[in-house]
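**Q** This is a predicted model, with the sequence first.
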Amino acid sequence: MGFRDKYGDVAQLLFVKPDDALLRATVHFWDPTYRCFTFNEMDMILTIKEYSTLLHYNFRDPLRIFWKRNIDFRGPLGNLMELPVDMVKARLKDKNGPCISWFDIMDAMGKASGDKHLSLFAFSVYGLIVFPKAVGFVSVELADFLFQIEKGMNLAPAILAKTIISLNFIRRKGDGHFLECAQLLFIWMKSHFRCLYKSFRQLFFLRPGL
């Protein structure tokens, strides 16, 4: 089974460069009460189906969604990185929750091969792009998240929930930057808005699966 079959098109987010000005302008129209974008009399709602399609997860059972388990994530992370639990524990840093450095993951990737290498790569993408915690660090909780995805869970509801929480926080605070998966939100915006400038009209063409 290839990378795309397991994880969808999440790796394509690495090629997306969000326009910060466009994101800030669009976030201004977010209504935290109704959880939608409001443009005069027109409302636009982020949906699970749209996010699933953009990530090529429309082939998964929409009822099989990710759920956070109350377990010690150091064991799954040690299994993923092929390191003893004690060594994993020694490398963890507190970044508003236990996190592992990207450099430690990259080192493990250099020693891994086959499916293990792809799993570590997916773990990095989810941690650095989809669910960013701190610059250069990945939350250890995503190790269990990754295993559930490999079993066919749909990640779109979890991403959408984090997106809505971040949008609500920004609007109620009055300022701040969008902290969740800005790449995916940017793609969603471009798929809904018609722009007359050629540089913004380019569609999000998916590259061949890894």
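**A** All right, it came through fine.
**Q** C-alpha only now, for contacts and for neighbours.
**A** Will do.
**Q** Strands along the protein, start to end?
**A** Counting by DSSP state E, the chain has these strands, from start to end: 30-31, 36-39, 42-44, 93-94, 98-101, 137-139.
**Q** what's next to the last one, contact-wise?
**A** Right, strand 137-139. With contacts defined as C-alpha atoms under 8 Å, 6 or more residues apart in numbering, strand 137-139 is touched by Lys95, Gly97, Pro98, Cys99, Ile100, Ser101, Trp102, Ser124, Gly127, Leu128, Pro132, Lys133.
**Q** Helices along the protein, start to end?
**A** With helices called from DSSP state H, the chain shows them at 3-7, 20-27, 48-54, 74-81, 85-91, 102-111, 114-125, 142-150, 156-173, 182-192, 198-201.
**Q** Nearest to Leu13 among those would be which one?
**A** With respect to Leu13, and counting by C-alpha to C-alpha, the nearest of the helices of the chain is helix 182-192 at 6.1 Å.
**Q** Could you take the helices of the chain and lay them out as a markdown table, with extra columns for distance to Tyr34?
**A** Output for the helices of the chain, formatted as a markdown table (distance: least, C-alpha to C-alpha, whole Å):
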| stretch | distance to Tyr34 |
| --- | --- |
| helix 3-7 | 31 |
| helix 20-27 | 14 |
| helix 48-54 | 16 |
| helix 74-81 | 38 |
| helix 85-91 | 42 |
| helix 102-111 | 37 |
| helix 114-125 | 31 |
| helix 142-150 | 28 |
| helix 156-173 | 10 |
| helix 182-192 | 18 |
| helix 198-201 | 28 |
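**Q** between these, which gets nearest to Phe39?
**A** helix 20-27 (9.6 Å).
**Q** among the strands of the chain, which is the most enclosed?
**A** Comparing those by mean neighbour count (mean count of other C-alpha atoms under 10 Å), strand 137-139 comes out on top with a mean of 26.
**Q** how many neighbours does Tyr7 have?
**A** 23 (other C-alpha atoms under 10 Å).
**Q** Same check on Leu13?
**A** The burial count for Leu13: 20, using other C-alpha under 10 Å.
**Q** quick one: contacts for it?
**A** Ile129, Gln183, Leu184.
**Q** Ser166 too?
**A** Here Ser166 is in contact with Phe178, Leu179, Glu180 (C-alpha under 8 Å, 6+ apart).
**Q** what about versus this one:
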Amino acid sequence: MERGFLDELEDNAAVRIWSETTQQEKCDSLAEGYISELWDFTRISVTQNSLQELKEILDQWNEEVRQLFHSNYGDLPYLLYMKVDKHLFRALAQFWNPAYSCFTLGKVDLVPTVEEYMALLWCAKIQVDKVYSRAINPPTFLKKLMNIIGISEQWVTTRIKQKRDNKCISWRNLKDVVLKHLDMKKRVDVFALSIYGLVIFPKALGHVNEAVTDLFDRLDKGFTPVLAILAETFRSLNACRRAGEGRFIGCAQLLLAWFHSHFWKVDKVSYRVFSGSYFLLKEVVATPMRDDISMEKWIAILQNLQEEDVE
């Protein structure tokens, strides 16, 4: 098998150049010399689920359980510790261009790529060439939950709720499984499902909805969730920008981690790498970041970015 992109040692600049070249070849990038102007202000909400209980459970796990989780689901737990800077996020959202599905920051055109998100969500089991798509006749929500949780039909049936147009199950019920299930592998699986539902696809606050279980049910077969994550990120940003308001229901933690990864330099020299053996998300979380910058200041910074400012 040929070595994939993540098996090669590539720095951030190489990833960005690859992304921009691909956009140009596909005629998706902005016209040469285009400089953006800030559109009408978008009032975007970044309301998040409380993740304290998830962090408390993770802190109680011993090294053996942590390794079991990591071997199956990679670096997901680091998302629990990624602080969402609402000022930065709201400022960044103002520069999202729905026409091109990218951020136009001053003279810089940036968009998250599959390779970058794969590096952030590093997981040995995920195969970049196995793309998730919703099955034509998927199992029912009940059947999928029974398979993932490993508990009786009666228990699951009584805990399924209807939230607007979606069926879901509450974190409170899933928490009981994570704490009490006799099978440790099932505890790990349900914990991972909860991260996907509460952090990566936080559509219904405090709940995991049916669409998340459909994706999650395919992860053990090596399917990558990255395209679905990016699609939801773009869809939510587009909806908010076009409406001028709204709640972002993509993964704010991942988007901000991606953003920060493009602005790490030491003496103007790039030193971060995207590779299969480098845990980028872990280092993003561990890096101290200022949280006292106002949204207005962030907007001014982003509006005046030059190419040399970005890795």
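**A** Thanks, I have it. Remember, predicted model here, so these are calculated numbers, not experimental data.
**Q** what number of residues lie near whatever residue of structure 1 lines up with Lys221 of structure 2?
**A** Counting by TM-score structural alignment, Lys221 of structure 2 corresponds to Lys151 in structure 1. Counted with other C-alpha under 10 Å, the neighbours of Lys151 of structure 1 add up to 10.
**Q** Compute the distance between Lys151 of structure 1 and Asp5 of structure 1, please.
**A** Lys151 of structure 1 sits 11 Å away from Asp5 of structure 1, going by C-alpha to C-alpha, to the nearest Å.
**Q** what's the matching residue for Ile200 of structure 2 over in structure 1?
**A** By TM-score structural alignment, Ile200 of structure 2 lines up with Val130.
**Q** Just give me the neighbour total for its match.
**A** Using other C-alpha under 10 Å: Val130 of structure 1 sits among 22 other residues.
**Q** Touching, it and Ile159? I think so.
**A** Yes. Using C-alpha atoms under 8 Å, Val130 of structure 1 is in contact with Ile159, at 7.3 Å.
**Q** what's the overlap in contacts for these two?
**A** Joint contacts of Val130 of structure 1 and Ile159 (C-alpha under 8 Å, 6+ apart) are Cys181.
**Q** buried sites along stretch 126-139 of structure 2?
**A** Under the neighbour-count criterion of 16 or more other C-alpha atoms under 10 Å, stretch 126-139 of structure 2 has Ile126, Gln127, Val128, Tyr132 buried.
**Q** Which of these sits closest to Leu120 of structure 2?
**A** Using C-alpha to C-alpha, these come closest to Leu120 of structure 2 at Ile126, 12.4 Å.
**Q** dump the residue contacts of that closest one.
**A** Leu219, Gly222, Phe223, Thr224.
**Q** about what we covered before: okay, the strands of structure 1 in TSV with distance to Lys111 of structure 1 next?
**A** Listed next are the strands of structure 1 as TSV, based on distance: least, C-alpha to C-alpha, whole Å:
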stretch	distance to Lys111 of structure 1
strand 30-31	45
strand 36-39	45
strand 42-44	46
strand 93-94	22
strand 98-101	16
strand 137-139	19
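**Q** nearest to His192 of structure 1, of those?
**A** strand 42-44 (8.9 Å).
**Q** returning to what we had before: make a markdown table from the contacts of Ile126 of structure 2 and add distance to Thr104 of structure 2 and neighbour count to it.
**A** Converted to a markdown table, these look like this (distance: C-alpha to C-alpha, whole Å; neighbours: other C-alpha atoms under 10 Å):
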| residue | distance to Thr104 of structure 2 | neighbour count |
| --- | --- | --- |
| Leu219 | 33 | 19 |
| Gly222 | 34 | 18 |
| Phe223 | 31 | 20 |
| Thr224 | 27 | 25 |
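**Q** Can you add distance to Leu302 of structure 2 and give those residues back as JSON lines?
**A** JSON lines is the format used below for the contacts of Ile126 of structure 2 (distance: C-alpha to C-alpha, whole Å):
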{"residue": "Leu219", "distance to Leu302 of structure 2": "36"}
{"residue": "Gly222", "distance to Leu302 of structure 2": "37"}
{"residue": "Phe223", "distance to Leu302 of structure 2": "35"}
{"residue": "Thr224", "distance to Leu302 of structure 2": "31"}
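**Q** between these, which is nearest Pro77 of structure 2?
**A** Relative to Pro77 of structure 2, and with distances defined as C-alpha to C-alpha, the nearest of the contacts of Ile126 of structure 2 is Leu219, at 16.1 Å.
**Q** which residues touch the closest one?
**A** Ile126, Pro225.
**Q** if you skip the residues just before and after it, what's nearest to the aligned residue in structure 1 for Phe103 of structure 2?
**A** Under the alignment defined by TM-score structural alignment, Phe103 of structure 2 is paired with Phe37 of structure 1. Among residues not flanking Phe37 of structure 1 along the chain, Trp30 sits closest, at 4.3 Å (C-alpha to C-alpha, 6 or more residues apart in numbering).
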